[in-house]
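>>> Quick check, what structure comes out for this input:
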Amino acid sequence: MDIRYATSPTEIPSLGTDALRGRFLVEDLFQPGEVSVTYSHHDRVVLVGAMPTDRPIGLVAPAELRAEHFLSRREIGIVNVGASGTVTVDGAAYELGHGACLYVGRGAEHVTFASSDTATPARFYGFSAPAHTTYPTTLVRAGEGNVRELGEQRTSNRRTLNQYIHADGVRSCQVVMGVTTLHEGSMWNTMPAHTHDRRMEAYLYFNLPEDARVLHLMGEPTESRHLVVANEQAVISPSWSVHSGVGTSAYSFVWAMAGENQSFDDMDHVQVTELR
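Next comes the predicted model:
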């Protein structure tokens, strides 16, 4: 398990490119036939990447969790960013097409991932947080969440936001999760930027062409930095950091949050003119 320790905003000015990427960018989530696990001390979330090929693969608790099962004390939201596949939870199979989301609650013992076609594997992205109670496993297909249209073409940030796990949708203890897709010709996400001091957030960028990149803005509003992000790479965003980006083409991203509350609109906006 890859462990990322919590970072103070006062450390950011001293970090070079490699150090910044090492703290906040998860580059190798999807490895053929494997489950990759990255633990962040920011709200103790775990990012999971599963890419099943010729056989199903299981979600096993790393030794560092000191748990019998991965979800003994946790919950997880899973989005499939690859081809069609199946997630089986304690014997119940759920088929996830591209962009579908599955919530699995605390206490599930056996979670396995499989691809429908080994030639075109599924790629399951999971975001897990500690949980204090159990909510039922729930599948939401792509486009069936709470859909919000945001932004404008004139500001290059027209996008469709699909909320899956949230206070008025699929219930969870603290995970809030969804998918945003930029419209063709738009490149900016979440601008004007914001922070939310009560929750950390992680972005997984996908549907990005191989030769395209996203410049992801992070850091305090008055001490911003950027990460150059490729397809199917994730960014860990602490609660004190802005999280916004601009791509060289349109793209999608999974956003997921955990922390003190589940209010999607509880954010502290930062005007463009205030960024440095």
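>>> From here on, just use CA atoms for contacts and neighbour counts.
OK.
>>> Tell me who's in contact with G107.
Neighbouring residues of G107 by CA atoms under 8 Å, 6 or more residues apart in numbering: L71, S72, R73, R74, T134.
>>> And the strands in the stretch 101-250 of the chain, which stretches?
Ranges of strands in the stretch 101-250 of the chain, per DSSP state E, counting those that start in this stretch, are 101-104, 111-115, 124-130, 138-140, 146-150, 159-165, 176-182, 188-189, 193-195, 199-206, 214-220, 223-229, 234-237, 244-247.
>>> Kindly reformat the ones you listed as JSON lines containing mean neighbour count and distance to Y39.
Converted to JSON lines, those look like this (neighbours: other CA atoms under 10 Å; distance: least, CA to CA, whole Å):
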{"stretch": "strand 101-104", "mean neighbour count": "26", "distance to Y39": "18"}
{"stretch": "strand 111-115", "mean neighbour count": "23", "distance to Y39": "18"}
{"stretch": "strand 124-130", "mean neighbour count": "26", "distance to Y39": "9"}
{"stretch": "strand 138-140", "mean neighbour count": "18", "distance to Y39": "24"}
{"stretch": "strand 146-150", "mean neighbour count": "13", "distance to Y39": "29"}
{"stretch": "strand 159-165", "mean neighbour count": "24", "distance to Y39": "21"}
{"stretch": "strand 176-182", "mean neighbour count": "24", "distance to Y39": "18"}
{"stretch": "strand 188-189", "mean neighbour count": "26", "distance to Y39": "25"}
{"stretch": "strand 193-195", "mean neighbour count": "22", "distance to Y39": "22"}
{"stretch": "strand 199-206", "mean neighbour count": "24", "distance to Y39": "12"}
{"stretch": "strand 214-220", "mean neighbour count": "21", "distance to Y39": "19"}
{"stretch": "strand 223-229", "mean neighbour count": "18", "distance to Y39": "19"}
{"stretch": "strand 234-237", "mean neighbour count": "23", "distance to Y39": "10"}
{"stretch": "strand 244-247", "mean neighbour count": "20", "distance to Y39": "22"}
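>>> Second input sequence below; structure requested for side-by-side comparison:
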Amino acid sequence: MTQTTPHVEIRHAVDPVTARQLDTQGLRDAFHMPDLFAEGEIRLVYTHYDRMIAGGAVPAGKALVLDHVKQTGTASILDRREMGIVNVGDAGTVSAAGESWEMGRGDVLYLPMGAGPVSFDGAGRFYILSAPAHMAHPARLVTLAEAKKVNMGSAATANERTINQFIHPDVMPSCQLVVGYTQFHGGSVWNTMPAHVHDRRMEVYLYFDMAEDARVFHFMGEPNETRHLVMKNEEAVVSPPWSIHCGAGTGSYTFIWAMAGDNVDYRDVEMVSMEELR
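The predicted model follows:
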């Protein structure tokens, strides 16, 4: 397989005191991740939050191979990492370690440390997430039907939603990567409200399934120093451990959440009361 040279951007960690001083463009430069999906390319963002990598691969009829990424300091990206892949496009194929998986829209694939180069083919739009790993767990394709579903919220508070857990302790083992996505019921637009923080791990959101002219207002920052970013379809945002992460959309949407850090317990959060929010 011929290596596809990925386009890689860096996001350095920003502390909460510095974040308070940033204007809109400064916030977007530090936390916003646009243009992850480009036909015929692999695009990655290497963050200094728990060394999480987020990116996209769009084969567009020509196989793409992800192997060496200079920023990881290893010969192949998965030499000391694990990876989660979510297909947000049409049917496609992912191959690694001598195996291939057919992925439909919404399917999630887990690849372990040591799986070697990863090949993407077909009509898929593959969202890539990767974090450092300390051991190899079995590779596994998890379909939406196999995901654990948690229903939360209500229509009365505009946040009735189903949380689909894929790479998650209740579904399968991983080292530190936790991945799933949240789908809203008709008329609901608020995500992750009431808000919370989790200081033991960072998070990345990717918003998708949005109309071209739809937007999500993503809220971030310390609970008493909130800021917002305006997000379009297939745009991602990094959430530091000290930050809230919630939002409201102008229409229906789905968002993929991915976490890395000390604790994989999804319930390990510090809730923020409405009285604390500013």
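>>> What's the TM-score once they're superposed?
Aligned and superposed, the two chains score 0.96 in TM-score terms (TM-score structural alignment, normalised by the length of the first structure); 271 aligned residues with a CA RMSD of 0.8 Å.
>>> of the strands of the stretch 101-250 of the first structure, which approaches L25 of the first structure most closely?
strand 234-237 (4.7 Å; CA to CA).
>>> Which residue of the first structure sits opposite E9 of the second structure in the alignment?
Aligned counterpart of E9 of the second structure in the first structure: D2 (TM-score structural alignment).
>>> Kindly apply the preceding question to S130 of the second structure instead.
Checking TM-score structural alignment: S130 of the second structure goes with S128.
>>> pretty sure that match contacts L47?
Yes - with contact defined as CA atoms under 8 Å, S128 of the first structure counts as touching L47 (6.5 Å).
>>> V197 of the second structure matches what in the first structure?
Aligned partner of V197 of the second structure by TM-score structural alignment: T195.
>>> In contact with its match: list those residues for me.
S239, W240, S241, V242, H243, M267, D268, H269, V270.
>>> so what corresponds to the last one in the second structure?
With the correspondence set by TM-score structural alignment, V270 of the first structure lines up against V272 in the second structure.
>>> likewise the fifth one?
In the second structure, the residue equivalent to H243 of the first structure is H245, according to TM-score structural alignment.
>>> Its match against E222, yeah?
No - using CA under 8 Å, H245 of the second structure makes no contact with E222, being 9.7 Å away.
>>> Quick check: closest non-adjacent residue to the aligned residue in the second structure for C173 of the first structure.
C173 of the first structure maps onto C175 in the second structure, with residues paired by TM-score structural alignment. Sequence neighbours aside, A133 is the residue nearest to C175 of the second structure in space, at 5.6 Å (criterion: CA to CA, 6 or more residues apart in numbering).
>>> mind listing what that neighbour touches?
R80, R81, E82, M113, C175, Q176.
>>> Then S263 of the first structure?
H166, A167.
>>> and the gap between it and N146 of the first structure?
14 Å (CA to CA, to the nearest Å).
>>> do D211 of the first structure as well
32 Å.
>>> next one: the longest helix along the second structure to chain centre, how far?
In the second structure, assigned by DSSP state H, the helix with the most residues is helix 24-31. Between the centre of helix 24-31 of the second structure and the centre of its chain there are 18 Å (CA atoms, centre = their mean, to the nearest Å).
>>> same thing with stretch 44-64 of the second structure?
10 Å.
>>> if we can go back for a sec, now which of the contacts of T195 of the first structure would you call buried?
With burial judged by 16 or more other CA atoms under 10 Å, the buried subset of the contacts of T195 of the first structure is S239, W240, S241, V242, H243, V270.
>>> which one of the strands of the stretch 101-250 of the first structure lies closest to H42 of the first structure?
strand 199-206 (6.7 Å).
>>> Thank you kindly, that will do.
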